[in-house]
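Student: Structural data only, the sequence is not supplied:
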């Protein structure tokens, strides 16, 4: 019995959650999965920012197409065997198409980041494989684009998204992550 003037001893803290309980239920994702998911959500935010920037870049797309057209005209004038320039009257149509494609592809990237974050958090091992494949493709695509020339904004975007993808993929393949995926798989059997 405790002394009336003293405070009672604190109750012990509950045990840390385990991956699999005696009932087969899987506990919370380990720290490596939670960190990977956070990086994926950060990737979605970066992709969303890119979409917002692209939404206001229609005039820049038009300028780029005008420069490409001028280069084609110059090359074709020197050598008619080169690619024939496209009809400049279609510039508005081509600008709108390029802008729309950048918006659609940006929305797809945002969705992929979010979906992969959500499914990996739930322990779906197929999502881990898909995230890994997409990260490898992203690294290859980034290297190819950076070798072809870039501006500072493009460089920053590619490097940041590549770093987020590589970091998340590394965390998804840590031992505690693999144990979590295995425990989720075993609980579904």
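Tutor: Thanks, I have the structure now. Quantities reported herein were computed from a predicted structural model and do not represent experimental measurements.
Student: all contacts plus neighbour counts: C-alpha atoms, from now on.
Tutor: Noted.
Student: Count the residues that sit near residue 118.
Tutor: Using other C-alpha atoms under 10 Å, residue 118 is surrounded by 16 other residues.
Student: what about versus this one:
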């Protein structure tokens, strides 16, 4: 027998197994809990476009690079063998020493020649005055013959002193450098010897001896043993390889 539905009671909705909330003591019904949302996994990060892609691997057709120095299997590096040092000569040869003393003698003869020239010119004062008096048309510019003679003697004396000091200092100075093996000093002494030829007419006997000594010394420093000495000194001062 079927019991009809009671119209005085409202129909209960179907809960599909969910228990409806129970009213509390005040008669209010709490809100139903929201159903749980499914958890979505995070999306993978996009690749950074600022970095370029890795270069492709080199083809296998190229041979591998040789091992670096010091790496296992590398060939040892051998340093170049330094050149053997050239020993400087123990001392100048006899020809260079002889030339050195001849240049010193030329310097001394230059001083003697200058002193002789000064004395000779000073002793000719009277003859110079007499020659000026006997010469017609001499322009004295308001000076007496004695004053003209004294001026001429003073000029010759100063020139002689300068000349003797120059030749003495030059010969001695460059002779020392030459004996030490300086080739440039040998060249300078050669030029000075050529220039000293002008002393022959003015240097009397001592001046002629000075020129002869300088010429002989110059010939000696250009002979083969002397040239070998200068070349050896130059090679010993050259930078090593």
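Tutor: Everything's here; your move. Please read these numbers as outputs of a predicted model, since none were measured by experiment.
Student: For the longest helix belonging to the first structure, give me the average deviation versus the second structure.
Tutor: Looking across the first structure with DSSP state H, the single longest helix is helix 91-121. Mean deviation of helix 91-121 of the first structure relative to the second structure after superposition (mean C-alpha distance after the TM-score superposition for the first structure): 1.7 Å.
Student: so what corresponds to residue 171 of the first structure in the second structure?
Tutor: Residue 171 of the first structure maps onto residue 220 in the second structure when the alignment is built from TM-score structural alignment.
Student: Helix or strand for its match, just tell me which one.
Tutor: Assessed by DSSP states H and E, residue 220 of the second structure sits inside helix 204-221.
Student: Need the contact partners of whichever helix or strand comes after that helix.
Tutor: Using DSSP H and E, the helix or strand that follows helix 204-221 of the second structure in sequence is helix 224-237. Residues from elsewhere that reach helix 224-237 of the second structure, judged by C-alpha atoms under 8 Å, 6 or more residues apart in numbering: 85-89, 92-93, 95-96, 181-183, 220-221.
Student: and helix 224-237 of the second structure with helix 204-221, angle?
Tutor: 60 degrees (axes from the mean of the first three to the mean of the last three C-alpha atoms, to 10 degrees).
Student: that older thread, report how many residues lie close to the match of residue 171 of the first structure.
Tutor: 21.
Student: Now do the same contact list for it.
Tutor: 95, 96, 98, 99, 226.
Student: which one among those residues gets closest to residue 121 of the second structure?
Tutor: residue 99 (32.5 Å; C-alpha to C-alpha).
Student: rewinding a little: for residue 143 of the second structure, see how far away the match of residue 171 of the first structure is.
Tutor: 52 Å (C-alpha to C-alpha, to the nearest Å).
Student: ditto for residue 167 of the second structure
Tutor: Counting by C-alpha to C-alpha - residue 167 of the second structure and residue 143 of the second structure are separated by 34 Å.
Student: And those two? Which one has more around it.
Tutor: The neighbour comparison of residue 167 of the second structure against residue 143 (other C-alpha under 10 Å) goes to residue 167, with 21 against 9.
Student: Show me what the more buried one lines up with in the first structure.
Tutor: Looks like residue 167 of the second structure aligns to residue 109 there (TM-score structural alignment).
Student: In contact with the closest residue to its match other than its chain neighbours, which residues?
Tutor: In this structure, residue 109 of the first structure finds its nearest non-sequential neighbour in residue 47, 6.4 Å apart by C-alpha to C-alpha, 6 or more residues apart in numbering. Neighbouring residues of residue 47 of the first structure by C-alpha under 8 Å, 6+ apart: 106, 107, 109, 110.
Student: I'd like the residues you listed laid out as TSV, including distance to residue 140 of the first structure.
Tutor: Below are these laid out as TSV (distance: C-alpha to C-alpha, whole Å):
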residue	distance to residue 140 of the first structure
106	18
107	21
109	16
110	19
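Student: And those residues, which of them are buried?
Tutor: Neighbour-count burial within those applies to 106, 107, 109, 110; the criterion is 16 or more other C-alpha atoms under 10 Å.
Student: Which stretch of the first structure lines up against stretch 99-108 of the second structure?
Tutor: Counting by TM-score structural alignment, stretch 99-108 of the second structure corresponds to residues 36-45.
Student: which residues are in contact with the matching stretch?
Tutor: Contacts of stretch 36-45 of the first structure (C-alpha under 8 Å, 6+ apart): 109-114, 116-118, 120-121, 161, 164-165, 167-169, 171-172.
Student: Measure the mean distance from it to the second structure post-superposition.
Tutor: Using mean C-alpha distance after the TM-score superposition for the first structure, the mean distance for stretch 36-45 of the first structure is 1.0 Å.
Student: Just the buried residues of that stretch, please?
Tutor: 36, 37, 38, 39, 40, 41, 42, 43, 44.
Student: So the last one versus residue 21 of the first structure, what's the distance?
Tutor: Meaning residue 44 of the first structure. From residue 44 of the first structure to residue 21 of the first structure the distance is 33 Å (C-alpha to C-alpha).
Student: just the fourth one next, same as before
Tutor: Noted for residue 39 of the first structure: a distance of 28 Å to residue 21 of the first structure, by C-alpha to C-alpha.
Student: now swap in residue 50 of the first structure and tell me
Tutor: Relative to residue 21 of the first structure, residue 50 of the first structure is positioned 43 Å away (C-alpha to C-alpha).
Student: Repeat that for residue 31 of the first structure.
Tutor: 18 Å.
Student: show me what contacts residue 93 of the first structure?
Tutor: With C-alpha under 8 Å, 6+ apart, residue 93 of the first structure has no contacts at all.
Student: Map it across to the second structure for me.
Tutor: Applying TM-score structural alignment, one finds that residue 93 of the first structure aligns to residue 151 in the second structure.
Student: Many thanks, have a good one.
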